[in-house]
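Asks: Model the structure of this input:
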Amino acid sequence: MLRRLVLTATVSAAALACAVPAAGAVTSPLPLPVPLLYAPDRLTVMVSETGARTDGRYELECAPAGGTHPSAQSACERLDELAGQNHDPFAPVPEGQMCTQQFGGPATARITGTWRGQHVDATFDRSDGCEISRWRTLEPVLPNTRS
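Replies: As a prediction, this is how the structure comes out:
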């Protein structure tokens, strides 16, 4: 059986090699691969109850940095830094994670949009130690709420 497969593959390869285009025929080159197209990094950041002037809705665009976000350049740099660490900054706290029972204030945020070709819809608060840490990891995309 193996011999039959090898023989069939050899004959097929020889037949393809002999199939020379007719003299003078123009052959077109193989098409170049199309680069993967990603939607641009574009996020909407909505922040409330921070107790500061940072409450509001901001647009953040990266590569190049822009939009209405007050710290667009440093926010994009932080997202790039987290990506370089293979860290998903928008992932929720894992189910069953033990967290300190401390309250970091009533601040909440929601981030929606596209980042690195992926859809983002993440919510943030400061309801316990894990959520506070998650918020701080994403500063300055989210505002610093420490006094």
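Asks: CA only for contacts and neighbour counts going forward, please
Replies: Will do.
Asks: isn't F103 right next to S127, touching?
Replies: Yes: using Cα atoms under 8 Å, F103 is in contact with S127, at 5.1 Å.
Asks: These two: who's more crowded?
Replies: Set F103 next to S127 and count neighbours by other Cα atoms under 10 Å: S127 wins out with 18 against 13.
Asks: can you map out the strands along this protein?
Replies: Ranges of strands in the chain, per DSSP state E, are 41-48, 56-62, 66-67, 108-115, 118-125.
Asks: Of the ones you listed, which is nearest L16?
Replies: Across the strands of the chain, L16 has its closest neighbour in strand 118-125 (42.1 Å, Cα to Cα).
Asks: Any idea how far the closest one is from the middle of the chain?
Replies: Relative to the chain's own centre, strand 118-125 is displaced by 11 Å; criterion: Cα atoms, centre = their mean, to the nearest Å.
Asks: Sequence B follows; please return its structure for comparison with A:
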Amino acid sequence: MLLRRIALAAAALAPAALLAVPSATAAPAAALPMPPANPEGLDHLTVTVSDNGRFDGSEATSTTFYLYCHPDGGTHPRAREACRQIDGQTTWGKDPFAPVPDGTVCTMIYGGPQRARVVGHWAGRPVLAEFKRTNGCEIERWERFSRLLGTPVKGWPGIR
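Replies: Predicted structure coming up:
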């Protein structure tokens, strides 16, 4: 973990160091921006999944897991798989947890009342994401995080 952070910091600083060296033909350049540091030194997420779609505590059957990655751990039952799945979707400059964009045309398929809330830090950035299964786009988004959120129990109408 520490070696990974050192390597990432060195890789990020190397272009800035090269740009800072004055040359006869180029004007001095500004340093490249760095992503905010994660003070805990880990990618970590708190995942709360509600089976009935409500987070208000009224007869809600919700489950909360803690996921730590790099190294993998926490209380999540599939920590390694969940970390790998999120790693596979992480690209510099893009939020892997971004909601479905406004104006997206989605099929009107109901996937069930399940909801999930994910908070924490990933790739040095804060995460605050909500998931639901109210249409085809939201179901597809949930499926992209199936190892993190789990697959809903069969039996609800519309669940595969």
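Asks: What value does the TM-score take for this pair?
Replies: TM-score for the superposed chains, counting by TM-score structural alignment, normalised by the length of structure 1: 0.68, backed by 112 aligned residues with a Cα RMSD of 2.7 Å.
Asks: thinking again about what came up before, got TSV for the strands of structure 1, with mean neighbour count too?
Replies: Conversion of the strands of structure 1 to TSV gives the following (neighbours: other Cα atoms under 10 Å):
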stretch	mean neighbour count
strand 41-48	20
strand 56-62	19
strand 66-67	17
strand 108-115	19
strand 118-125	16
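Asks: right, and those strands - which one's nearest V93 of structure 1?
Replies: strand 118-125 (9.9 Å).
Asks: packing partners for the closest one?
Replies: The elements that strand 118-125 of structure 1 packs onto, with contact taken as 3 or more Cα pairs under 8 Å, 6 or more residues apart in numbering; DSSP states H and E, are strand 108-115, helix 129-137.
Asks: measure the residue nearest the centre of structure 1 to G56 of structure 1 for me?
Replies: For structure 1, the residue whose C-alpha lies nearest the mean C-alpha position (Cα atoms, centre = their mean) is R116; its distance is 3.1 Å. When distances are taken as Cα to Cα, to the nearest Å, R116 of structure 1 and G56 of structure 1 turn out to be 24 Å apart.
Asks: Kindly report the same for G105 of structure 1.
Replies: Counting by Cα to Cα, the gap between G105 of structure 1 and G56 of structure 1 amounts to 17 Å.
Asks: ok, now W135 of structure 1?
Replies: If you measure W135 of structure 1 against G56 of structure 1 using Cα to Cα, the figure is 16 Å.
Asks: Can you add distance to R4 of structure 1 and give the strands of structure 1 back as a markdown table?
Replies: What follows is these, written out as a markdown table (distance: least, Cα to Cα, whole Å):
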| stretch | distance to R4 of structure 1 |
| --- | --- |
| strand 41-48 | 53 |
| strand 56-62 | 57 |
| strand 66-67 | 63 |
| strand 108-115 | 51 |
| strand 118-125 | 47 |
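Asks: Sounds good, over and out.
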